[in-house]
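>>> no sequence for this one, just the structure:
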């Protein structure tokens, strides 16, 4: 029996489908097919009790390498900084100005999708540069 466990990352949010589709664009993830017998997730959603409609949405790595992302509607809004965040690896293997240029280029793409740039953390003697951002609901993540 394998001791390796699969991981799902769960986001509490206001608009699960909207946030899931944002992260699909960020990561190259896809929305899985709807359950058997349904032509769309919207059709499936309409079969749920009213209080469950739109309450959750999923996206996944099309190659099955990365974790599944689950987005669940919660009544409260985001109040404080995340204790856990995603690092989106766009500058792997790059250093100095070349790394910052790659981070800034990806930042510009994500801002077009509705993300917000927070700040660039410039390389020091221990860490390479990374760029702190927020998704469309204010969840922090880093481009690194």
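That came through fine. What you see is a predicted model, and the numbers here were worked out from it, not measured in a lab. Numbering: from 1, shown residues only.
>>> Please count neighbours and contacts with C-alpha atoms only from this point.
Noted.
>>> Next, the contact list for the residue most central in space within the chain, please.
Using C-alpha atoms, centre = their mean, the residue of the chain that lies closest to the mean C-alpha position is residue 23, 3.9 Å off. Residue 23 makes contact with 29, 59, according to C-alpha atoms under 8 Å, 6 or more residues apart in numbering.
>>> Pasting the second one now:
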């Protein structure tokens, strides 16, 4: 039997730092500790060969509970719907109008960080409402 391993969620993107900044604000995440020998991530980035500068960024749950998020620059742009997405759990335990209000309130906050609201999936008698959104580079996620 194998031991459970930590999970990192990786995003392909054009601007890793910008996307990381959004997710830090969305989730309350922080930058990982700066590598030894550097006083900032900017100093570390400046030490890399020019072609590697700005190619990656990461953020993590300050309490170590949630997965680390890693953002890597790729040359191609997003072209289709995500096959995997994050559900940001803001309406846990809420139903009906109270849940929709919580989702809409969080959506407004995330829009101010650069997200885009797509559409509300209303409760259908089996699943509760959720709100489909996109981050600053168009990656879909749900407020659930």
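Arrived safely. Here the structure is a predicted model, which is why all the values come from computation and not from measurement.
>>> re the thing from before, quick one: the residue nearest to the centre of the first structure is in a strand?
No. Residue 23 of the first structure is assigned helix when assessed by DSSP: H, G, I helix; E, B strand; the rest coil, not a strand.
>>> what are the ranges of the helices in the second structure?
According to DSSP state H, the second structure carries its helices in the segments 16-27, 41-46, 96-112.
>>> Can you lay out the ones you listed as JSON lines showing distance to residue 64 of the second structure?
Below are the helices of the second structure laid out as JSON lines (distance: least, C-alpha to C-alpha, whole Å):
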{"stretch": "helix 16-27", "distance to residue 64 of the second structure": "13"}
{"stretch": "helix 41-46", "distance to residue 64 of the second structure": "20"}
{"stretch": "helix 96-112", "distance to residue 64 of the second structure": "23"}
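>>> most neighbours per residue, which of those helices?
helix 16-27 (a mean of 19; mean count of other C-alpha atoms under 10 Å).
>>> and residue 144 of the first structure, how far is that from residue 71 of the first structure?
23 Å (C-alpha to C-alpha, to the nearest Å).
>>> Correction: the previous question concerned residue 128 of the first structure.
30 Å.
>>> Kindly report the same for residue 81 of the first structure.
18 Å.
>>> neighbour-wise, which of the two wins?
A direct count of neighbours by other C-alpha atoms under 10 Å for residue 81 of the first structure and residue 71 places residue 71 higher, at 22 against 10.
>>> The more buried one maps to what in the second structure?
In the second structure, residue 71 of the first structure lines up with residue 71, judged by TM-score structural alignment.
>>> need the contact list for that match.
So residue 71 of the second structure contacts 10, 11, 12, 13, 16, 17, 19, 20, 56, 57, 58 (C-alpha under 8 Å, 6+ apart).
>>> again with residue 117 of the second structure
Applying C-alpha under 8 Å, 6+ apart, the residues contacting residue 117 of the second structure are 107, 111, 131, 132, 133, 134.
>>> neighbours around the nearest residue to the third one once chain neighbours are set aside, how many?
What sits nearest to residue 131 of the second structure in space, not counting adjacent residues and going by C-alpha to C-alpha, 6 or more residues apart in numbering, is residue 120, at 4.4 Å. Residues lying near residue 120 of the second structure (other C-alpha under 10 Å) number 16.
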